[in-house]
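Asker: predicted coordinates and the sequence they were generated for:
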Amino acid sequence: MDSIILIFLCLLAGVALRRMKIVLQGAHTVLNQFVIYISLPGLALYYLPKIEISSKLLLPLGVAWIGFGLSWLFFALLGKWLGWPPKIIGCLVLTAGLGNTAFVGFPVIEALFGKQGLETAIIIDQPGTFVVVSTLGILVAAAYSKENAGTSGLLRKIALFPPFVAFAIGLCMNLAGFDFHDMVQPVFQRLGSTVTPVALVAVGMQLQIQRKSRHWGFLSLGLAFKLLLMPLFLFLLYKLALGGEGMVIDVCIMEAAMAPMITAAILASTYGLKPKLAGMMIGVGIPLSFITLAFWYWVINTF
């Protein structure tokens, strides 16, 4: 419960800082860079060496990869058909295709399924959502922004993206059966724990919900896809098509129903992909998701 309270407090703090004009204009950019260059690598280096690699990872891993692929296909085709600007398409692919599987997901899953459910959630987040945003996320952000770096340039951006570098190091450590010394691990854990407050303050500083905003239609479609269509697809695939049962499948569906990922919104903002829309996806999506999550929890316990 304290994690959920922290989410709303940090969002409100960011809004307050902007309204009171305490910080300089563009200060959110500095916070975004802090998250990308320090917080996320710390998170990866703490968790990745500890994950047990086995065939049991396949379905949890699929949540992020399938969801993002579905989002990319859906919004790319729809945007092309309706003639949307590329930046709108890129923003929606990122923010509707990646869920907040950690900072909203972890406390919710632990409350509903206990420590065992949290173990599955970590698999969904770290080698799943975290890797997708560090690879395909960068690819989409660069492709739909004004940048035209070419194939080699895109690969260089992915390879040099700090969270991806940390992921590669953590994966190599995992395969080698090596972890950091007990004195160092709390350092990475504390660095990783700064993601939620810093990122949400940055989102709050950018959040401007205007009644006459031209983004409301895109926002409604993006949130409908993220909070309803994506978990529906995973429910039909995992529960009905594959005949999956048990807590792991239930956690996968609940994580698919989480609000948009904070890091995805930061990535969209960093690449100039409609920062205001990205901020609204987070600011409106997080509180709204608690209603839709209750619905999906009823669904998995009923069918």
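Answerer: All right, it came through fine.

Asker: hey, let's count contacts and neighbours off CA atoms from now on
Answerer: OK.

Asker: what's the separation between the residue positioned nearest the centre of the chain and Leu227?
Answerer: By C-alpha atoms, centre = their mean, the chain has its centre lying nearest to Met261, at 2.6 Å. Going from Met261 to Leu227 by C-alpha to C-alpha, to the nearest Å gives 12 Å.

Asker: next SSE after the host helix or strand of Ala96?
Answerer: Using DSSP states H and E, Ala96 sits within helix 86-97. Using DSSP H and E, the helix or strand that follows helix 86-97 in sequence is helix 105-123.

Asker: distance from the chain centre to that next one, please.
Answerer: 16 Å (C-alpha atoms, centre = their mean, to the nearest Å).

Asker: can you give the distance of the helix or strand just after that helix from its chain's centre?
Answerer: If you walk from helix 105-123 toward the C-terminus, the next helix or strand you reach (DSSP H and E) is helix 131-134. Going by C-alpha atoms, centre = their mean, the spacing between the C-alpha centre of helix 131-134 and its chain's C-alpha centre is 9 Å.

Asker: and helix 131-134, what other elements does it pack with?
Answerer: helix 58-82, helix 162-175 (3 or more C-alpha pairs under 8 Å, 6 or more residues apart in numbering; DSSP states H and E).

Asker: select, out of those, the one closest to Thr194.
Answerer: Thr194 lies closest to helix 162-175 among these, at 14.3 Å (C-alpha to C-alpha).

Asker: next up, a structure to set beside the first:
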Amino acid sequence: MDMSTLLSSFGIMTIIILLGFIIARKYKVTAESKQLLIIIIIHIAVPSIILNGIFNTDMNGTTLAKMFMIFLLSIMFNTVGILLGWFSAVIFRFRAIKAKKIAILSGLGNTGFIGIPLCERLFGPEGGLLAAIYDAGLDVVAFTLVIVLLQKNEKFSFRSFKAIMNMPIAAIMIGVSIAIIGYQPPLLIKHLTSTLANLAAPLAMIYIGLLIPEFLKEKKKIPVRFVSLSLIMKLFIIPLLFIMILQIMPIAVEVKNVVSIQVSMPTFMLATVLFAKYANDEETAVMITIYSTILSLITVPLIVYATSLFL
């Protein structure tokens, strides 16, 4: 992995987050405007990354094997990540629902909102496509295991599972189907998806910057043990462990590179929605998400560099 490209990408991400922060400090940012950004990113930009990756990747047997492997790794790593988070919470004497929350916040990363645009920037169209497949595996875990953990009656609802069928997943299904039948879209469509794909990373970083001033203004009391354990597990212990495992696995280097980035991502933003719906605790998820996102600008380059240096 090219460290200069990684550091450059994170430097740009930091600057764009600061721009979002400055905008939010100078202008009133409404809930509707933030929701509009989310809609553009999730429903337009990220699907465009996926389609652009498919249109610019030779969809042969090797590529399909990489996609299948990364999907399996995603389900395995995200499930194990939750188990490791839960185990660490039990060791530090967190009980019941708090242990489950730490498990979820520690185990699942922002592989869609940040991970897909970042992998596309670092590894090109194929990287964006593989990152989207990894994110699809995370969605499966999020809307099955996570919901079971958060619900007090611990019963799984297939109605909740329907949330997996979102625009990025639809883009994967449509794009792969088009590639399999050998259809070549017009040049206009290729240029359009390529242009729209470039929106994802900047808009995602601006959105994160918009959240920071309001979060700082509220000055909520911070449960230090809860926050510290969640951040240490998510940003250091779990990614280092998984990256070391990846080094000894006989899989394609492209898969290793993408998974290394994805397991290092900060806490997933969907946690806010799931915690609000099933645990009546949106504030905890928001707090951990913002802290982990800001810290990840430092931890991800350090972890990837340390891994390439010593392993």
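Answerer: Yep, that arrived. Note that the structure is predicted; figures quoted are calculated from it, not measured.

Asker: out of the helices and strands packed on helix 131-134 of structure 1, the one nearest Tyr37 of structure 1 is which?
Answerer: helix 162-175 (5.6 Å).

Asker: so who does the counterpart of Pro47 of structure 2 in structure 1 touch?
Answerer: Counting by TM-score structural alignment, Pro47 of structure 2 lines up with Pro41 in structure 1. By C-alpha atoms under 8 Å, 6 or more residues apart in numbering, the residues touching Pro41 of structure 1 are 162-167, 192.

Asker: thinking again about what came up before, so which of the helices and strands packed on helix 131-134 of structure 1 is nearest Ala265 of structure 1?
Answerer: Checking these against Ala265 of structure 1 by C-alpha to C-alpha gives helix 58-82 as the closest, at 14.0 Å.

Asker: so which elements touch the helix holding Ala96 of structure 1?
Answerer: Applying 3+ C-alpha pairs under 8 Å, 6+ apart, one finds that helix 86-97 of structure 1 contacts helix 58-82, helix 136-144, helix 216-224, helix 262-270, helix 275-302.

Asker: what are the contacting residues of the second one?
Answerer: Outside helix 136-144 of structure 1, the residues within contact range by C-alpha under 8 Å, 6+ apart are 86-87, 89-91, 93-94, 148-149, 154, 157-158, 264, 267-268, 271, 273.

Asker: which element follows that helix toward the C-terminus?
Answerer: Following helix 136-144 of structure 1 toward the C-terminus (DSSP H and E): helix 150-160.

Asker: ok, average deviation of stretch 280-288 of structure 1 from structure 2?
Answerer: Superposing on structure 2 and averaging over aligned pairs (mean C-alpha distance after the TM-score superposition for structure 1), stretch 280-288 of structure 1 comes out at 1.6 Å.

Asker: which positions within that stretch qualify as buried?
Answerer: 280-286 (16 or more other C-alpha atoms under 10 Å).

Asker: likewise for stretch 73-90 of structure 1?
Answerer: Going by neighbour count (16+ other C-alpha under 10 Å), the buried part of stretch 73-90 of structure 1 is 74-76, 79, 86-90.

Asker: would you point out the most distant pair within the residues you listed?
Answerer: Across the buried residues of stretch 73-90 of structure 1, the longest distance by C-alpha to C-alpha is 15.1 Å; it joins Phe74 and Lys87.

Asker: Met183 of structure 1: neighbour count?
Answerer: For Met183 of structure 1, the neighbour count with other C-alpha atoms under 10 Å is 7.

Asker: which position in structure 2 aligns with it?
Answerer: Per TM-score structural alignment, Met183 of structure 1 is aligned with Leu188.
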